[in-house]
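Visitor: here are the coordinates; sequence isn't available:
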């Protein structure tokens, strides 16, 4: 009798039932439905195109910027000043005794060679990050209204609590009237 029970259990294969089919169908529907609901959520976590492009280089057309004018642009969420300097502003910036400066840097090191009329600097005071006012202060450069830092027409600190000059972002000239901020010249 024991042999017949063993033979019966080993040869007995269960046929799929309607309940098994319902389990499989329900599981498949749940997987497809779950993916349909979850995918838009996952897509919403990706950064939008404007955010991705924010780190990309920015092209700026210099042609409409009048001599003596300062233009503000944003690159990577940071304010950038582009100043079209006059001949007098360039001369006064070049004639400074560099040894007398808090952060000694000649004017020629702050502009691109052959383009002294264009100054491109970050637009936040190096003291605590306030936005300085253009064409203000004793040197007609920038004046920070928050704590009184003074910068000349080359963006060099000349007074107040700012410890260093206005930094220069990476940029290059694509042509005589166009710069690309965020991209150094390749040469």
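Guide: Happy to help now that I have it. No experiment lies behind these values; they were computed from the predicted model shown.

Visitor: make it CA atoms for all contacts and neighbour counts henceforth
Guide: Noted.

Visitor: Residue 149: how many residues sit nearby?
Guide: For residue 149, the number of neighbouring residues by other C-alpha atoms under 10 Å comes to 22.

Visitor: sorry, that was for residue 154
Guide: Around residue 154 there are 30 residues (other C-alpha under 10 Å).

Visitor: Relative to residue 31, how far out is it?
Guide: Spatial separation of residue 154 from residue 31 under the definition C-alpha to C-alpha, to the nearest Å is 63 Å.

Visitor: likewise residue 53?
Guide: Between residue 53 and residue 31 the computed distance is 35 Å (C-alpha to C-alpha).

Visitor: The structure to be compared is supplied as follows:
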């Protein structure tokens, strides 16, 4: 109010305050929220485990190995031409979880099947990736816990497992090296 009781208005000051107050509040909220959001990002040790590099040079056709990916078993199998033909001959319509071998492998690397070694029934580790292990009636993997049998393409063919062995994301960095994750 002025000396004579009149109301003084300064629209420029009011407009400035209408914009400045929310801007200061937004900056303050950002200062509080950003550290909270950053705390949810994975730590350096978790990021280091998020990828696994596998050297394929020593894996002969028909052989499979076990590796580790994110603290889970990883099966890497070098399929023979006969195993590829056998997998391609299976009618997809007869499969519980229908997928072709082409859908489960990378183009140009059809002989390399890379799956997580975890049965999709209750999480047991199937046999078949180690030397002399029971590969089940379909020549792929066999889960000893409840009898699920997978074919050479890691597709469920018999038993209680509802899905095929999971194929993780992976990329070939060369003909003999694959990075999973």
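Guide: Perfect, thanks for sending it. Computed from a predicted structure; not experimentally measured.

Visitor: Determine the longest helix present in structure 1.
Guide: In structure 1, assigned by DSSP state H, the helix with the most residues is helix 18-44.

Visitor: residue ranges of the strands in structure 2, please?
Guide: Taking DSSP state E to define them, one finds strands in structure 2 at 52-55, 64-69, 72-78, 112-116, 139-142, 149-151, 156-158, 170-172, 177-180.

Visitor: Please work out which of the ones you listed is packed deepest.
Guide: The highest average neighbour count among these, using mean count of other C-alpha atoms under 10 Å, belongs to strand 149-151 at a mean of 26.

Visitor: Give me the mean distance between it and structure 1.
Guide: Between strand 149-151 of structure 2 and the corresponding residues of structure 1, superposition yields a mean separation of 0.3 Å, by mean C-alpha distance after the TM-score superposition for structure 1.

Visitor: Contacts for that strand, please.
Guide: Residues from elsewhere that reach strand 149-151 of structure 2 (C-alpha atoms under 8 Å, 6 or more residues apart in numbering): 87, 136-143, 156-159, 164-165.

Visitor: separation between the residue nearest to residue 137 of structure 1 when sequence neighbours are not counted and residue 98 of structure 1?
Guide: Once flanking residues are discounted, residue 137 of structure 1 sits nearest to residue 143: 5.1 Å by C-alpha to C-alpha, 6 or more residues apart in numbering. Taking C-alpha to C-alpha as the criterion, residue 143 of structure 1 is separated from residue 98 of structure 1 by 20 Å.

Visitor: Distance to residue 21 of structure 2 added to the strands of structure 2, as TSV?
Guide: Output for the strands of structure 2, formatted as TSV (distance: least, C-alpha to C-alpha, whole Å):
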stretch	distance to residue 21 of structure 2
strand 52-55	50
strand 64-69	50
strand 72-78	52
strand 112-116	54
strand 139-142	65
strand 149-151	64
strand 156-158	62
strand 170-172	50
strand 177-180	49
